[in-house]
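Chemist: any chance you could fold what I've pasted below:
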Amino acid sequence: MIATNGYAVDSPEDRFHPFRFERREPAANDVAIAILYCGVCHSDLHTARGEWGGTRYPCVPGHEIVGEVTAVGESVTRFAPGELVGVGCMVDSCQRCGACAEGLEQYCENGMTGTYNGPTQDTGDNTYGGYSDRIVVREEFVCKVRHDREQLAAVGPLLCAGITTWSPLRHWNVGPGKKVGVAGIGGLGHMGIKLARALGAHVVAFTTSPGKKDDALALGAHEVVVSREKGEMKAHASSFDLILNTVAAPHNLDSYLALLKRDGAMVMVGVPAEPHPSPAVVHLIMKRRTLAGSLIGGIPETQEMLDFCAEHGIVADIEMIAMRDIDAAYDRMLKSDVKYRFVIDMATIAEG
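Modeler: The predicted model follows:
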């Protein structure tokens, strides 16, 4: 077994504390990774604090992992020690259902295995995530990282925030000639803006805060709309091919649905703790509009996204923190006090 240092919580009210545990030795198809950086996702907070239910304690969150391969199993062919790699939101799936066969492991019909808060496919044990210095993952769920080493910390959030926005952009064929809206300028939204712009779309950012206009333009938006201003919203009526809704708080969906053109779609990727108010059906049926959802992305999509970002020089906007500061980072996340993703420098994990 591999001795591993991590940070865990033992209950919804607990603060993080050092947690020592063991990872398995690499099996034939496993890749052992020394974690260099791990992004901090709002999902980590929801899970650690038991807000979505089903949290298994002790909980070691973290699914935006970038690291270096230290060892591989005898059957591994795609990776070698010393290579830079990434691990996202999944570490396993059944590998035999229709979804897995299509490279859509996130929709595994038998349940994918999350990078943290398990259960594992074999024993049902709890999985521990990237708030730790080591991880062992089967080869099929490891991605190559082709960014320069000095960009690695900012690559971490691509493994969740990046793929969560990339997957619907690709599924709904975003590219030149398409008008795309991105609602919410946070961890997910800022990546949605960058990726939609790089794909060639005309990008409009939506925010409730006039003070975020300059930030959204700097990220790559062509236009910015303050969603509380009815006149600004009305000016874009029936004009969007796609709206990527990243907002993780309940809000009125009808005001956005009215902005879609015929056959347009609004895709929900933010998950609020409470339900959204129910939208009016008339906005959907009058122009054959679609209200849809999307969950992260499959491993082939994730590798495609990482390669695209490396080619186009795209990374997340981050603030680096030490492992000991994770509770303070959670408190700041609740206040939206980060631009736009915290990333833990795992070299600090031994500092306590």
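Chemist: all contacts plus neighbour counts: C-alpha atoms, from now on.
Modeler: OK.
Chemist: so C97 sits right up against G111, yeah?
Modeler: No - here C97 lies out of contact with G111, judged by Cα atoms under 8 Å, at a distance of 10.0 Å.
Chemist: elements contacting the helix of greatest length in the chain?
Modeler: Of all the segments of type helix in the chain, defined by DSSP state H, the longest one is helix 299-312. The elements that helix 299-312 packs onto, with contact taken as 3 or more Cα pairs under 8 Å, 6 or more residues apart in numbering; DSSP states H and E, are strand 143-144, helix 161-171.
Chemist: mind listing what's buried in the next helix-or-strand element following that helix?
Modeler: Heading C-terminal from helix 299-312, the first helix or strand you meet, by DSSP states H and E, is strand 318-322. Neighbour counts using 16 or more other Cα atoms under 10 Å place 318-319, 321-322 of strand 318-322 among the buried residues.
Chemist: repeat that for stretch 170-180.
Modeler: Applying a neighbour-count criterion of 16+ other Cα under 10 Å, one finds 174-175, 178-180 buried in stretch 170-180.
Chemist: if we can go back for a sec, what does the longest helix of the chain contact?
Modeler: Contacts with helix 299-312, where a contact means Cα atoms under 8 Å, 6 or more residues apart in numbering, come from 103-105, 140-141, 143-147, 158-159, 162-163, 166-167, 198, 315.
Chemist: rewinding a little: most packed of the helices and strands packed on helix 299-312?
Modeler: Of all those, helix 161-171 has the most neighbours on average by mean count of other Cα atoms under 10 Å, namely a mean of 23.
Chemist: can you give me the helices for the stretch 201-350 of the chain?
Modeler: Remark: helices assigned in the stretch 201-350 of the chain by DSSP state H, counting those that start in this stretch are 213-219, 230-234, 254-257, 282-285, 299-312, 326-334.
Chemist: mean neighbour count and distance to E64 added to those, as CSV?
Modeler: Written out in CSV, the entries for the helices of the stretch 201-350 of the chain read as follows (neighbours: other Cα atoms under 10 Å; distance: least, Cα to Cα, whole Å):
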stretch, mean neighbour count, distance to E64
helix 213-219, 17, 21
helix 230-234, 13, 34
helix 254-257, 20, 30
helix 282-285, 16, 35
helix 299-312, 19, 12
helix 326-334, 16, 15
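Chemist: another sequence for comparison is provided below:
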Amino acid sequence: MSTATDYKFEGWGAFDKNSIKGELKWFEYEPKHWQETDVDIKIKYCGICASDLHTMSAGWGEADWPQVVGHELVGEAVRVGSEVKHVKVGDMVGVGAQCDSCGKCPEACEKNREQYCTEMVGTYNGKFNKGEAKGDKSYGGYANYNRSPGKFVFKIPDGLDPALAAPMLCGGATLYNPLTLYGAGTTAKDVGIVGIGGLGHFGLLFAKALGANVTAISHSESKKADAEKMGATRFIATHGGGEDDFKPYARSLDLIICTSNDENMPLSGYLSLLRPGGNFILVGAPEKALPPINPFQLIPTHVSVGGTMIGSPEQINDMLELAAKQKIHPWIIKRPMKEVNQAVPDMHAGKARYRYVLVNEENGGKL
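Modeler: Here you go, the predicted structure:
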């Protein structure tokens, strides 16, 4: 058992795949064993991420029930282990989609790419694998408290609204990673963002902040005005996804970040938008296989298809500093955490414009 505290770990639990319908239940659970590398957080805000929905619905595979999802959590550090030096009790801090890694593998951890560690531990639906905590489940942010290893706890910069910072910790980092990795605003001057949703809107905001010319790509014009307010200077509506929808824009982009979860996406059309040497990077994760790729969509055009996942601690800290400096303002709608069973079905129905953030009013979160 973990060392006793004067607070209980309680949260909204997903006990089966019906939770996606708004059937989460409040319950008490035991967090990971306390280690002096850990931080306990009194949660004030938690974004609702599409990953939460995929887990609750078992769309990515059966979960280890019960689950407390939520990996965009921000709150007050109330207990800080003696080996944690970068935060102190009382600081506003957050945790993203990853809460641990092995810390020593040469392929990932030693290269500041911890999110690709083979022992990566998700902030929920994961199990810790070190010391006394080995085998303990990880629990996320639809809750009153969170316990996570300090390396993956981030201090929220002064001047950055913690409610705005919360959805950046997964959604924002998921776009910031490939944008910076593939040179948005430097070697990739013209950047396209596919899908104007919770992830895609971060793509538009950060691509603009990094100095790129930004093209929003969506199946219809319904979000054109919003996309332009977020920084897009061009808008491509793909409509039915036919060749004629893409032809006027052929070879006009250096980099495309695709946030779509549509397994029937017009992939060949997207690839036709890239200049030679361009990159098409997947960050959305459809629950089924993508359309097939003809080799002649790649070889004569010299374009590459790849994917990236969330952000490393180094990238997340850089992203938060950029957001504070440039006053990047995600489009969020605050929802009381106690009304999570209404907010989750609304998110699933696509009503968020463009990110829901749950507010734990009992812990001092502000609607």
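Chemist: ok, so of the buried residues of strand 318-322 of the first structure, who is nearest T123 of the first structure?
Modeler: Distances from T123 of the first structure to the buried residues of strand 318-322 of the first structure, taken as Cα to Cα, are shortest for A322 (33.1 Å).
Chemist: quick one on the thing from earlier: ok, average deviation of the longest helix of the first structure from the second structure?
Modeler: On superposition with the second structure, the average gap between helix 299-312 of the first structure and its aligned counterparts reaches 0.7 Å (mean Cα distance after the TM-score superposition for the first structure).
Chemist: what does that helix correspond to over in the second structure?
Modeler: Residues 313-326 of the second structure are where helix 299-312 of the first structure lands when matched by TM-score structural alignment.
Chemist: equivalent analysis for stretch 128-146 of the first structure, please.
Modeler: Stretch 128-146 of the first structure falls opposite residues 139-157 of the second structure when the two are matched by TM-score structural alignment.
Chemist: touching, G195 of the second structure and D262? I think so.
Modeler: No - counting by Cα under 8 Å, G195 of the second structure stays clear of D262, with 9.7 Å between them.
Chemist: comparing these two, which shows the higher neighbour count?
Modeler: It is G195, of G195 of the second structure and D262, that has more neighbours when counted by other Cα atoms under 10 Å, with 22 against 16.
Chemist: distance of that one relative to F154 of the second structure?
Modeler: Using Cα to Cα, to the nearest Å, we find G195 of the second structure at a distance of 28 Å from F154 of the second structure.
Chemist: K189 of the second structure now?
Modeler: Look at K189 of the second structure and F154 of the second structure: by Cα to Cα, they are 30 Å apart.
Chemist: got it, and S19 of the second structure?
Modeler: S19 of the second structure sits 29 Å away from F154 of the second structure, taking Cα to Cα as the criterion.
Chemist: any residues touching the strand ranked longest in the first structure, and which ones?
Modeler: Looking across the first structure with DSSP state E, the single longest strand is strand 30-40. With contact meaning Cα under 8 Å, 6+ apart, strand 30-40 of the first structure is reached by 26, 62-73, 76, 79, 130-139, 142, 152-153, 156-157, 341-347.
Chemist: whichever helix or strand comes after it vs the second structure, average offset?
Modeler: Taking DSSP H and E as the definition, the helix or strand that follows strand 30-40 of the first structure towards the C-terminus is helix 42-48. Between helix 42-48 of the first structure and its aligned partner residues in the second structure, the average distance after superposition works out to 0.7 Å, using mean Cα distance after the TM-score superposition for the first structure.
Chemist: on that earlier part again, looking at the buried residues of stretch 170-180 of the first structure, which are in strands?
Modeler: Secondary structure from DSSP E places 179-180 of these in strands.
Chemist: and of the buried residues of stretch 170-180 of the first structure, the nearest to T207 of the first structure?
Modeler: Distance to T207 of the first structure across these (Cα to Cα) is lowest for V180, with 14.3 Å.
Chemist: quick check, that closest one in contact with I243.
Modeler: Yes - with contact taken as Cα under 8 Å, V180 of the first structure and I243 are classed as touching, separated by 5.6 Å.
Chemist: residue contacts, the equivalent of L204 of the second structure over in the first structure?
Modeler: With TM-score structural alignment defining the correspondence, L204 of the second structure maps onto I193 in the first structure. For I193 of the first structure, the contact set (Cα under 8 Å, 6+ apart) comprises 182, 203, 205, 216, 219-221.
Chemist: center of the first structure - which residue?
Modeler: Ranked by distance to the mean C-alpha position of the first structure (Cα atoms, centre = their mean), the top residue is C160 at 2.1 Å.
Chemist: from E64 of the first structure, how far off is that one?
Modeler: With the distance defined as Cα to Cα, C160 of the first structure ends up 6 Å from E64 of the first structure.
Chemist: joint contacts of these two?
Modeler: Overlap between the neighbourhoods of C160 of the first structure and E64 consists of 41, 88-89, taking contacts as Cα under 8 Å, 6+ apart.
Chemist: need those in a markdown table with distance to P300 of the first structure and neighbour count, can you?
Modeler: Formatted as a markdown table, the shared contacts of C160 and E64 of the first structure follow (distance: Cα to Cα, whole Å; neighbours: other Cα atoms under 10 Å):
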| residue | distance to P300 of the first structure | neighbour count |
| --- | --- | --- |
| C41 | 22 | 22 |
| G88 | 12 | 30 |
| C89 | 13 | 24 |
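Chemist: distance of the residue located most distally from the centre of the second structure from Y249 of the second structure?
Modeler: In terms of distance from the mean C-alpha position of the second structure, P300 ranks first, at 34.0 Å (Cα atoms, centre = their mean). P300 of the second structure sits 18 Å away from Y249 of the second structure, going by Cα to Cα.
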